[in-house]
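Peer 1: Sequence plus the predicted model coming up.
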Amino acid sequence: MSSEETRGRLTTRTIAMPADTNPSGDIFGGWVLSQMDMAAGICAGQRAQSRVVTVALDSMSFIRPVKVGDILGVYTDITSVGRTSMNVHVEAWARRGRIGTREKVTEATFKFVAIDDNGNPIAVPDKEDLPAYALEGYSI
């Protein structure tokens, strides 16, 4: 186990499969990014209690590779909430060989905007107006 601690709560977990590799056998960075975007979208959607769309992410560097058979755990933490938007810090961790050591592979901050059914921005509800599950594990 890595001595570094995760930030946020575990939002998704999946196994890196051979279909997720490039011709050299390495897991595509885009596959990891899509897993992070899905987890961040789950987190943001629960907080917004509505549809959300990704509008930006800060820079992202890969610290370690993800390999076939690794379990990718994605952790999310809401860092700020504005009127219609929120920032979600996301970390991706790989557990080697399903039961082996765990290493952080990358992290980034994703920005989401809450939208209505027509795609127009809407206000993110105040904390006190949310069900308990929407805030579970988050300080913001």
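Peer 2: Everything's here; your move.
Peer 1: rest of the way, CA atoms for contacts and neighbours
Peer 2: OK.
Peer 1: Work out for me the element the residue nearest to Met60 when sequence neighbours are not counted sits within.
Peer 2: Nearest non-adjacent residue to Met60, counting by CA to CA, 6 or more residues apart in numbering: Ala108, 5.5 Å away. Ala108 belongs to strand 102-115 when assigned by DSSP states H and E.
Peer 1: put this beside the first:
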Amino acid sequence: MPTDLNPYGGVFGGWLMAQMALGAGSLASRVGKGKAVVVHATDFTFPGAMDVGDELSVYCDVTATGNTSLTIIAEGVGRERNGEGTTTVSRGTFKFVLLDEDDRPRSVRSEND
């Protein structure tokens, strides 16, 4: 949307990062079967550009599993509004920590694994 543009008319990188964090967080919660919070985000690149109205898809993969954490790489792919052309527009790495009911770190592996 127009409110998500930078001063040069491109989609703001911060908006892309937020969408990537939402996608990665969804995966972290599914894999971890519960609450997961971002504790670290790195390696952001923006190799392509999006126009207003383009569709963004975020693809995520777990690349590392720690005792209480998951590292997830996210990639944003923009599809042109009135066509099928796609462009990779963003990439980044997120680390999530899984939390228990008291918001304390908990093991990635459940007792039933």
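Peer 2: Everything's here; your move. Keep in mind the model is a prediction, meaning the values are calculated, not measured.
Peer 1: And the TM-score, once the two are fitted together?
Peer 2: The TM-score (TM-score structural alignment, normalised by the length of structure 2) is 0.90; 112 aligned residues with a CA RMSD of 1.5 Å.
Peer 1: correct me, but the residue nearest to Met60 of structure 1 touches Asn87?
Peer 2: No - at 10.1 Å, Ala108 of structure 1 and Asn87 do not qualify as touching, with contact defined as CA atoms under 8 Å.
Peer 1: Can you get me the start-to-end distance on stretch 64-84 of structure 2?
Peer 2: From its first residue to its last, stretch 64-84 of structure 2 covers 33 Å (CA to CA, to the nearest Å).
Peer 1: Just give me the residue closest to the centre of structure 2.
Peer 2: Computing the C-alpha centroid of structure 2 and ranking residues by CA atoms, centre = their mean puts Met20 first, at 2.6 Å.
Peer 1: Would you state the secondary structure element containing that residue?
Peer 2: With DSSP H and E as the criterion, Met20 of structure 2 is inside helix 13-32.
Peer 1: Could you list every helix and strand that that helix packs against?
Peer 2: Under the contact definition 3 or more CA pairs under 8 Å, 6 or more residues apart in numbering; DSSP states H and E, helix 13-32 of structure 2 sits against strand 36-45, strand 55-65, strand 69-79, strand 86-98.
Peer 1: Dump the ones you listed to JSON lines, plus mean neighbour count and distance to Arg106 of structure 2.
Peer 2: Output for the helices and strands packed on helix 13-32 of structure 2, formatted as JSON lines (neighbours: other CA atoms under 10 Å; distance: least, CA to CA, whole Å):
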{"stretch": "strand 36-45", "mean neighbour count": "15", "distance to Arg106 of structure 2": "10"}
{"stretch": "strand 55-65", "mean neighbour count": "16", "distance to Arg106 of structure 2": "13"}
{"stretch": "strand 69-79", "mean neighbour count": "23", "distance to Arg106 of structure 2": "9"}
{"stretch": "strand 86-98", "mean neighbour count": "22", "distance to Arg106 of structure 2": "6"}
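Peer 1: Take those and write them to a markdown table, including distance to Ser29 of structure 2.
Peer 2: Below are these laid out as a markdown table (distance: least, CA to CA, whole Å):
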| stretch | distance to Ser29 of structure 2 |
| --- | --- |
| strand 36-45 | 6 |
| strand 55-65 | 12 |
| strand 69-79 | 10 |
| strand 86-98 | 8 |
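Peer 1: mind checking which of these is nearest Pro7 of structure 2?
Peer 2: strand 86-98 (17.7 Å; CA to CA).
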